[in-house]
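In: Show me the folded form of this:
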Amino acid sequence: MTQKPPTSQGRRCLDLTSAVAIVAASMIGAGVYTTSGFSIATADSAWTVVVLWIIGGFAAVCGAIGYAALSRRFTESGGEYLFLSKTLHPVAGVVAGWVSVLAGFTGPIALAALALDVYLVDAETSALPAGSFAALAIVAAAVLHSISVHPSARVQDVVVALKLAVLLGLVCFAATVGPSNWLGLQAADTPPFSWGETATSLLYISFSYAGFNAAIYIAGEVKDPQRNVPMAMVVGTVVVAVLYIALNAAFVLIPSRESIAGQPDVATIAARAIGGTTLETLVRWVIVVSLATSISALVMTGPRVYAKMADDGFLPRFFSFQHRVPLGAIWIQAVASIIVVFWTDLQFLLGYLSFTLMFCSALTVAMVWKQRDLDLWGSQWLPKIASAMFVLFSVMTMVVSARVNMGGTIAAFVTLAIGVGVYLLRSKSNAPDSGAKLGLERKSEE
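Out: Got it, this is the predicted structure:
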């Protein structure tokens, strides 16, 4: 007799703390430790970089509020695939799901793993080929999340808490460095202000905030999802945004401009300027842990989207839940991410991910205006105003992305077109009723 997969109620084992940890782990990746080095190289002032991090954080909080309102109505796992299928049209949902398969999780996993590989190789000399540590990290995360949701989430809770504590300690230590020692403010030769360069920096900073919506991908496994999923996204995003702003203020204000301009390892350079080689070593390993937990969170959340698509007939049944985890989806995603690790170009990948993820997020958040009687914490206008601001920010960012990385933008449109093709093929063959079920029926949410 074939064992039936557990109901969503039976899978609900994650509490608010775990959901917040998943959001924080998904957000704190490679971008926060590297972006400011490139931004300061073209900025007219260190404070300009700090302001850009504030703008990016505000936009991320607005996006989290929009997602939070939608998550109160749709309490199952599935992310943008589920939201767009039920609010706009099934084809939009399938396109978003397809983007998740290629760009939403596989690409960011590879990006974080590659950054982890760089920091590990710098920390300990290794004779292994480049990318080996990245592949091992992905495999380790896949093994961890293949066992069960609850124990792997608890391990991640503890690691994320330790990581946040050390990063907060770095911020507090940096605050003790007097303004007279802020070398970043003493640079004599700085480039003039440029709207183009500033917009480009904001593009990459905004990508560093990606992951604020991570809780929607595991909503079907969260206790009391109407309360905990919205709270996890908003609280997690606010906490990470404040930490990002404080960290990057330290990164660009304390070291000399010349020492960090154009450098990818700005975090370790800043740590050395603040507390010497001991603090630099500590921060380097905190970054390694941060990237490892980011990989873990993405490996955990992505397969839940694929499982939902498989349940609706748009992916093979192999992607569905087996027992308590979507085992097949976890390992297919792991293999795909490892392939990207060994075959990708980071600059191309960054432009591709920036455009595709921003497009799907903006389209999803815009659905707040399409839903009647949608509220968050007793207010109907809070999510509407926040979503409008996020969509406006996203459109401007996508325009910049298209200009900066035309190849990545073209690849993004190809991905969207393939998603439409997947919908047409599956809806006409193996899943003729899936579109109607997703688009027209309003199932009661648990």
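
In: contacts and neighbour counts: CA atoms only from here.
Out: Will do.

In: wait, C62 sits on F393?
Out: No - look at C62 against F393 with Cα atoms under 8 Å: they stay out of range, at 9.9 Å.

In: Compare neighbour counts for those two and give me the winner.
Out: Per other Cα atoms under 10 Å, whichever of C62 and F393 has more neighbours is C62, with 26 against 20.

In: Please tell me how far that one sits from L116.
Out: 30 Å (Cα to Cα, to the nearest Å).

In: Now do L392 against F212, distance only.
Out: 18 Å.

In: I misspoke; the intended subject was T364.
Out: From T364 to F212 the distance is 14 Å (Cα to Cα).

In: what does S18 give?
Out: For S18 relative to F212 (Cα to Cα), the value is 14 Å.

In: the more surrounded of the two?
Out: F212 (31 against 23).

In: and that one, helix, strand or coil?
Out: coil (DSSP: H, G, I helix; E, B strand; the rest coil).

In: contacting residues around it?
Out: With contact set as Cα atoms under 8 Å, 6 or more residues apart in numbering, F212 has these partners: 23-24, 26-27, 60-61, 63-64, 233-234, 236-237.

In: most surrounded residue in these?
Out: That'd be A24 among these, by other Cα under 10 Å, with 33 neighbours.

In: please give me the structure for this one as well, since I'd like to look at both together:
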Amino acid sequence: MSEALKPPRVLGTVGASLLNLNGMIGAGIFALPALLYVGLGNFAPFAILLFAIPTICLAATCAKLSTVFDQSGGAQLYVETALGKFTGFQVGWFVICASSAGRAANFHVLVSYLAALFPVFDGPVARPMTIIACIAFMTIMSVIGTKRSIGGVWVGTIFKLAPLVLLCVVGIGMNGVPADIELPSFSGLESVALLIAYAFSGFGTSIATAGETKDPRTTVFRSVIMAIVGVALFYAVVQWAYIAIAPETGNADIPLAVAAQKLFGYWGSVMISIAAVFSIATNQLCGFIVFPRVLFGMGERNL
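Out: The predicted model follows:
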């Protein structure tokens, strides 16, 4: 494809890192602290940081591959280059189908969080209409241009991280960092390893948009490593804050909302619920920005 017809390269290191960050931080962070605390106790923040090490090793493989290519497609492009067009075609459609299933599931979760705040969204007509409206909005956001789409991601990121940062600052400021640490049994560590692995999934979101990234052979590499380090530290701080606040662990589905309610009352719970809505929505928007670029890259290479 001629350069005149290609999408402009507008993504820098910060924008690419933002895609990776939002690919990792979705709905999971709002349930993860209680699950990790039950399995690992006060060792949970250290488990997150330790698990980040093998995750960075895996991410470094993807990041290193990104230094060889300047086209969109990510993993699909790498497989196509190594194993041929037929295998690349299969992997590309597996990626798209998996993403579509994930987007569908997350839209239902998004509406469930909205319904918890505003029950009107849970009606037999309101729920599917809300999902349709969300899909339409995300589609519009994804086609107005990458630069504007990233602006929407910035807004969503601020609204979802600000309440969590406030929770951490106030929680640790009032209660201090927990000092007592008890090492978990191996079986206990095993049971939560998959949870932490899921929490880090999405670290390579930006590799699929290399065709619209400035200097992609260095930018994508940096964005992957920066995002994992940043998210690992953020997850650990959130976990420390949750332990410091020491909320009741009975309601493991909404642990951060319970913690916020303990600190700020009813409106703390509302604050975290709104943050969860923005978190899931921003994660969805990233999917709508990134995965069409896989199809675009496949089309560019006659697949």
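
In: Can you pull the TM-score for these?
Out: Aligned and superposed, the two chains score 0.86 in TM-score terms (TM-score structural alignment, normalised by the length of structure 2); 299 aligned residues with a Cα RMSD of 2.9 Å.

In: Same list (the contacts of F212 of structure 1) but as CSV, adding distance to I418 of structure 1.
Out: Formatted as CSV, these follow (distance: Cα to Cα, whole Å):
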residue, distance to I418 of structure 1
V23, 29
A24, 31
S26, 26
M27, 27
A60, 28
V61, 31
G63, 26
A64, 28
M233, 30
V234, 33
G236, 33
T237, 32
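
In: preserved in structure 2, out of those?
Out: Contacts conserved in structure 2 for the contacts of F212 of structure 1, using both residues aligned by TM-score structural alignment, their matches' Cα atoms under 8 Å: 23-24, 26-27, 64, 233, 236-237.

In: what do we get in structure 2 for I205 of structure 1?
Out: In structure 2, the residue matched to I205 of structure 1 (TM-score structural alignment) is I196.

In: who touches the host helix or strand of that match?
Out: Under the criterion of DSSP states H and E, I196 of structure 2 resides in helix 186-200. Helix 186-200 of structure 2 has contacts (Cα under 8 Å, 6+ apart) with 24-25, 28-29, 32, 35-36, 39-40, 48, 51-52, 55, 228.

In: The helix or strand following that helix vs structure 1, mean deviation?
Out: Downstream of helix 186-200 of structure 2, the next assigned helix or strand under DSSP H and E is helix 216-245. Mean deviation of helix 216-245 of structure 2 relative to structure 1 after superposition (mean Cα distance after the TM-score superposition for structure 1): 1.8 Å.

In: Name the residues of helix 216-245 of structure 2 that come out as buried.
Out: 216-228, 231-245 (16 or more other Cα atoms under 10 Å).

In: picking that back up, please spell out which residues along the helix holding I196 of structure 2 are buried.
Out: Going by 16+ other Cα under 10 Å, helix 186-200 of structure 2 has these buried residues: 189, 192-193, 196, 199-200.

In: Could you report the neighbour count for the closest residue to S8 of structure 1 other than its chain neighbours?
Out: Of all residues not flanking S8 of structure 1 in the chain, G220 sits nearest, at 5.6 Å (Cα to Cα, 6 or more residues apart in numbering). By the criterion of other Cα under 10 Å, G220 of structure 1 has 26 neighbours.

In: neighbours around A98 of structure 2, how many?
Out: 11.

In: so after the helix or strand encompassing it, what's the next helix or strand?
Out: Element membership of A98 of structure 2, judged by DSSP H and E, is helix 85-117. Next helix or strand after helix 85-117 of structure 2 toward the C-terminus (DSSP H and E): helix 126-143.

In: Strands along the stretch 301-446 of structure 1, start to end?
Out: With strands called from DSSP state E, counting those that start in this stretch, the stretch 301-446 of structure 1 shows none.

In: What residue in structure 1 is paired with Y78 of structure 2?
Out: So, by TM-score structural alignment, Y78 of structure 2 is matched to F83.

In: My reading is that that match lies in a helix. Confirm?
Out: Yes - membership of F83 of structure 1 in a helix is supported by three-state DSSP.

In: and it, what is it in contact with?
Out: 70, 74, 93, 364.

In: And A64 of structure 1, what's its match in structure 2?
Out: Aligned partner of A64 of structure 1 by TM-score structural alignment: A59.

In: wait, which of the kept ones among the contacts of F212 of structure 1 is closest to S259 of structure 1?
Out: M27 (26.5 Å; Cα to Cα).
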